[in-house]
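J.: Based on what follows, work out the 3D shape:
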Amino acid sequence: MSLTQFLTDPDLVLLNKLLPSDEFAIGEFPELTHAVNIQVNVFRCGGIALGICNTHRLHDGTSEGVFLKEWAAIAQGSGNSVTKRFTFTGPAIEALRARGKGPSAKNPTRVEAVTGLLWKCAMTALERKNNGLRRPSVFTHLVDIRKKMNPPLSGPLGNFLWLAAAHYKGNTKSHDGTEDVLPSLVGELREAISKVDGEFVSGLRRDKSLISSSLEKVLGVGLSEYGHRVDHFVCSSWCSFRLYDIDFGWGRPVWVSNIGLCKPMFLNLIFLVDTRSGDGIEAWVPTDEQEMALLQENPELHAFATVNPSPLTISSKLCGSRDNAFAIR
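T.: As a prediction, the model looks like this:
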């Protein structure tokens, strides 16, 4: 049958054959199946029909629409994306930590302070891009839960991560009416990350159903309340991994880096890595060209970070005669 023949007189019962399984079409997914199941149907004429089934535990209609649009954008490679490297020195981070103090985070960590500023500056860039409209946003941190398990997990293999999602509704004002959001953002990040504690991880291990319900809550933050009008950022921190201690026999590396994250799938996925001195942080920020141009114009970001400085300049006082570098993907 050709696609044209099928569309001329659609057989609604036959539509179920285009799905991965009738079982998926009418009910919830059985335990331990994939969150999304996709079947590619190729007709004799070469026409294609995609049959997609997903669990309602993770996707409602709104989030499904977002998923499909993002998937299509990735497949097309649409949009012009660019990655910039923002480097924060140790003294700059200490000043930023002091500025980010608030009731919910009286002593912000280096990562909380840096991601709080990046979140704030990204929202400002998007506000300018959207003609003054500041949309609610979600900032998700990937959290390593190995040490939060009881007993702590020491094995090096496997993925033991959870998502800590902080959200901002855009309603924090200072006394003079201007926006003063950095302490609030840092506090939201602290609260979200602190919820992923030993008790939470133990609950996940005792009751497997909590995994799906917790993921639904994390992934649905903002979506169910605001629909498509929400900006989402994700951060993976490699800080404290002690990557600069790695020595293959010819000395410590001068520069440990990520790769150029220029694919659409990496948009708004921020990576943090320590500088060689150990007290600074490099933030690798991939976004589209227009947003990046606006981000780089932000004077507050420039007050704390330098854009793409030479690793040789950063490490000149620390390097010996044998200089090395390696990249991690």
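J.: C-alpha from now on. contacts and neighbour counts both.
T.: Fine.
J.: Walking through the stretch 201-329 of the chain, point out its helices one by one.
T.: For the stretch 201-329 of the chain, the helices defined by DSSP state H, counting those that start in this stretch cover 209-219, 223-226, 289-296, 299-304, 311-315.
J.: between those helices, which one is nearest to Ala125?
T.: Judged by Cα to Cα, the one of the helices of the stretch 201-329 of the chain that comes nearest to Ala125 is helix 289-296, at 5.2 Å.
J.: What residues of that closest one count as buried?
T.: By 16 or more other Cα atoms under 10 Å, the buried positions in helix 289-296 come out as 291-292, 294-296.
J.: Can I get these in JSON lines including distance to Ile74?
T.: Shown next, in JSON lines, are those (distance: Cα to Cα, whole Å):
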{"residue": "Glu291", "distance to Ile74": "18"}
{"residue": "Met292", "distance to Ile74": "19"}
{"residue": "Leu294", "distance to Ile74": "23"}
{"residue": "Leu295", "distance to Ile74": "23"}
{"residue": "Gln296", "distance to Ile74": "25"}
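J.: Tell me the one of the residues you listed nearest Gly90?
T.: Gln296 (20.7 Å).
J.: List the residues that contact that closest one.
T.: Residues in contact with Gln296 (Cα atoms under 8 Å, 6 or more residues apart in numbering) are His302.
J.: Okay, it and Leu243: tell me how far apart.
T.: Note on Gln296: its distance to Leu243, by Cα to Cα, to the nearest Å, is 28 Å.
J.: same question, Ile314
T.: 16 Å.
J.: ditto for Ala125
T.: From Ala125 to Leu243 the distance is 32 Å (Cα to Cα).
J.: And these two? Which one has more around it.
T.: Neighbours per residue (other Cα atoms under 10 Å) separate Ala125 from Leu243, with Ala125 holding more: 22 against 19.
J.: Going by residue numbers, what spans are strands in the stretch 51-200 of the chain?
T.: 81-88, 137-144, 161-168 (DSSP state E, counting those that start in this stretch).
J.: out of those, nearest to Thr33?
T.: strand 161-168 (19.2 Å).
J.: Sequence B follows; please return its structure for comparison with A:
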Amino acid sequence: MVEIKSEIVSRQSIRPSHPTPSHLKTFKLPLLDQISPNIHGNMTFFYPSDNTSHSTSDHDFFDKSKLLQGSISKTLSLFYPLAGRLHDAATVDCNDEGAFFVEAKVNIQLSHFLNQPDLNLMDHFLPATDATTMELSNGAMFLVRFTSFGCGVVAISLSLTHKLFDVSSLLTLLQTWSSVCRGSSDPITPVLIGEKFLAPRDELSAISATIKIDAEKFVQRRFVFSASKIAELKAEVNKEFHDMLQSHPSRVEVVLALLWKCAVATKKQKTGTFGPTVMFQAVNLRKRLSPTLPETAVGNFIWTFMVSAYEERDLELHEAVIQMRKCLNEFNDTKANVLRGEGAAQAIMEAIKERGEFFRNNKEMTVYKCSSWCKFPLYDPDFGWGKPLWLVSVNKLVSNTIALADTRSGDGIEVIMTLDEEEMTLFQQNEQLLKYATPNPSSYA
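T.: Alright, predicted model coming up:
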């Protein structure tokens, strides 16, 4: 068990390098952002030493910190709503109050932490878990904590508002920010569509989606699926899948189906009976709309489709994977395009209403939610001292969530699973899971 002591060295606001023009001072969010929860998501990147600096480790850290702060200032001018403050669920006051930047130090070596990462220790790296930082940041939508391990090794943690950013938007921000930090004079420019995509609804102006904070104690655990184990999983379901759909299952589909099956089996162990269950999967709408949106469009251009299982046989691996693909195909063919153009706002409101009715009529259903960041090149951001050794996003809010991301090599899948504490104890012992997944291996592997 690694013990960490962390110390905050400084805290400060960072304003945009150029003031936001007066005609852009009010930014109206599109409907999909309006209904997004007013919470912060987080992601932490751990960087090795670049070994190019001959200065002391303190000087090296503060030199890097100055570079980061200067590049944040320039980046905020391009992402100008991010430097503002939320006025209501559909409006950002672009007042240039800026982002908030924290410098910190920890007393351990990165190698000790990454050898077997303890997700419970991530609070030492996150800006939003420090009460003083949150008070001083005065509603900042973008917070950064820059942490020194000594000897040039650092961590960069971002805390970003979910009102403006999904993972694709986060990637655009990282690509722009890191290229500005490296001195690029031609960084990627974000596309800030705002209400031009889909105007907010007046009757919802004061309402964001709510996140039901789980009362029970939940825990997070990390599992890694290697490329060879994913290939084994695919081989197990490929024949039935191909016979039914004339295509092949994806990495995400087979891994998610196994996790879902094992989570529900765990629930049955705990309660003694099988209960119906539903899996919500988030999908990126940008390429699914007509006309498409650019990948650099900033906002929550995501929607979820659901896959349900009413009997245990529905969760046999091949059945679950086939059902996932069928539901995705149906979403792509019939629902995605309804979310753009004439009637889109009405369709979204009806979908929200239908989902509410579904849950009222299916109170006994166990709900799981999955976000996949696979195929997003999140290991690419290089601020001038190389690419990250490891990245992670921890969920501090709700249980029964599954987050999937590529391993650094790009061919495996890393899972952060959140479950009720008692269920997680059983889940970690599931033999079918352990046949394919390695619990919390070294991040150097």
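J.: Give me the TM-score for these two chains.
T.: Once superposed, chain against chain, the TM-score is 0.66 (TM-score structural alignment, normalised by the length of structure 1); 239 aligned residues with a Cα RMSD of 2.6 Å.
J.: if we can go back for a sec, want to throw the helices of the stretch 201-329 of structure 1 into a markdown table with distance to Phe160 of structure 1?
T.: A markdown table is the format used below for the helices of the stretch 201-329 of structure 1 (distance: least, Cα to Cα, whole Å):
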| stretch | distance to Phe160 of structure 1 |
| --- | --- |
| helix 209-219 | 13 |
| helix 223-226 | 25 |
| helix 289-296 | 32 |
| helix 299-304 | 32 |
| helix 311-315 | 31 |
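J.: quick one, which of those is packed in tightest?
T.: Of the helices of the stretch 201-329 of structure 1, the one with the most neighbours on average (mean count of other Cα atoms under 10 Å) is helix 289-296, at a mean of 17.
J.: Strand 81-88 and that one, what's the angle between them?
T.: 20 degrees (axes from the mean of the first three to the mean of the last three Cα atoms, to 10 degrees).
J.: in structure 2, what residues pair with helix 289-296 of structure 1?
T.: Under the alignment (TM-score structural alignment), helix 289-296 of structure 1 falls on residues 421-428 in structure 2.
J.: With mean neighbour count and distance to Ile211 of structure 1 as added columns, please give the strands of the stretch 51-200 of structure 1 in TSV.
T.: Formatted as TSV, these follow (neighbours: other Cα atoms under 10 Å; distance: least, Cα to Cα, whole Å):
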stretch	mean neighbour count	distance to Ile211 of structure 1
strand 81-88	22	33
strand 137-144	21	15
strand 161-168	20	10
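J.: who wins for proximity to His302 of structure 1 among those strands?
T.: When the strands of the stretch 51-200 of structure 1 are compared by Cα to Cα, strand 81-88 sits nearest His302 of structure 1, at 9.1 Å.
J.: For the closest one, give me the average deviation versus structure 2.
T.: With mean Cα distance after the TM-score superposition for structure 1, strand 81-88 of structure 1 departs from structure 2 by a mean of 0.6 Å once superposed.
J.: and the end-to-end length of stretch 423-438 of structure 2?
T.: Stretch 423-438 of structure 2 stretches 18 Å from its first residue to its last (Cα to Cα).
J.: For the helix or strand Lys64 of structure 2 falls within, name the packing helices and strands.
T.: Element membership for Lys64 of structure 2 (DSSP states H and E) is helix 57-78. Packing partners of helix 57-78 of structure 2 (3 or more Cα pairs under 8 Å, 6 or more residues apart in numbering; DSSP states H and E): strand 6-14, strand 99-106, strand 142-150, helix 167-181.
J.: at 7 Å what do you get?
T.: The helices and strands touching helix 57-78 of structure 2, judged by 3 or more Cα pairs under 7 Å, 6 or more residues apart in numbering; DSSP states H and E, are helix 167-181.
J.: State the span of structure 1 onto which the helix it packs on is aligned.
T.: On structure 1, no counterpart of helix 167-181 of structure 2 exists by TM-score structural alignment.
J.: Same question for stretch 58-74 of structure 2.
T.: Aligned using TM-score structural alignment, stretch 58-74 of structure 2 spans no residues in structure 1.
J.: ok now that stretch, how far from the chain's centre?
T.: On the basis of Cα atoms, centre = their mean, to the nearest Å, stretch 58-74 of structure 2 is displaced by 25 Å from the centre of the chain it belongs to.
J.: again with stretch 331-345 of structure 2
T.: With Cα atoms, centre = their mean as the basis, the mean position of stretch 331-345 of structure 2 lies at 24 Å from the chain mean.
J.: Buried residues, it. List them.
T.: Neighbour-count burial for stretch 331-345 of structure 2 [16+ other Cα under 10 Å]: 331-332, 335-340, 344-345.
J.: residues touching the alignment partner in structure 1 of Leu233 of structure 2, list them.
T.: The alignment partner of Leu233 of structure 2 in structure 1, by TM-score structural alignment, is Leu96. Leu96 of structure 1 makes contact with Ala113, according to Cα atoms under 7 Å, 6 or more residues apart in numbering.
J.: Quick one: neighbours of the nearest residue to Asn54 of structure 1 once chain neighbours are set aside, just the number.
T.: Distance criterion Cα to Cα, 6 or more residues apart in numbering; nearest residue to Asn54 of structure 1, sequence neighbours excluded, is Val36 at 4.4 Å. Applying other Cα under 10 Å, we find 13 residues neighbouring Val36 of structure 1.
J.: for Leu136 of structure 2, same thing?
T.: Applying other Cα under 10 Å, I find that Leu136 of structure 2 has 13 neighbouring residues.
J.: go on, His232 of structure 1?
T.: 20.
J.: What residue in structure 1 is paired with Lys270 of structure 2?
T.: Aligned partner of Lys270 of structure 2 by TM-score structural alignment: Lys129.
J.: typo on my end, it should be Leu317 of structure 2
T.: By TM-score structural alignment, Leu317 of structure 2 lines up with Leu182.
J.: Grab the nearest non-local neighbour of the residue most central in space within structure 2.
T.: The geometric centre of structure 2, computed from its C-alpha atoms, lies nearest to Val167 (Cα atoms, centre = their mean), at 5.5 Å. Leaving aside its sequence neighbours, Val167 of structure 2 sits nearest to Trp373 (Cα to Cα, 6+ apart; 7.1 Å).
J.: now do Arg288 of structure 2
T.: Ala336 (6.2 Å).
J.: And Met244 of structure 2, by the same measure?
T.: Using Cα to Cα, 6+ apart, the closest residue to Met244 of structure 2 is Ile322 (7.7 Å).
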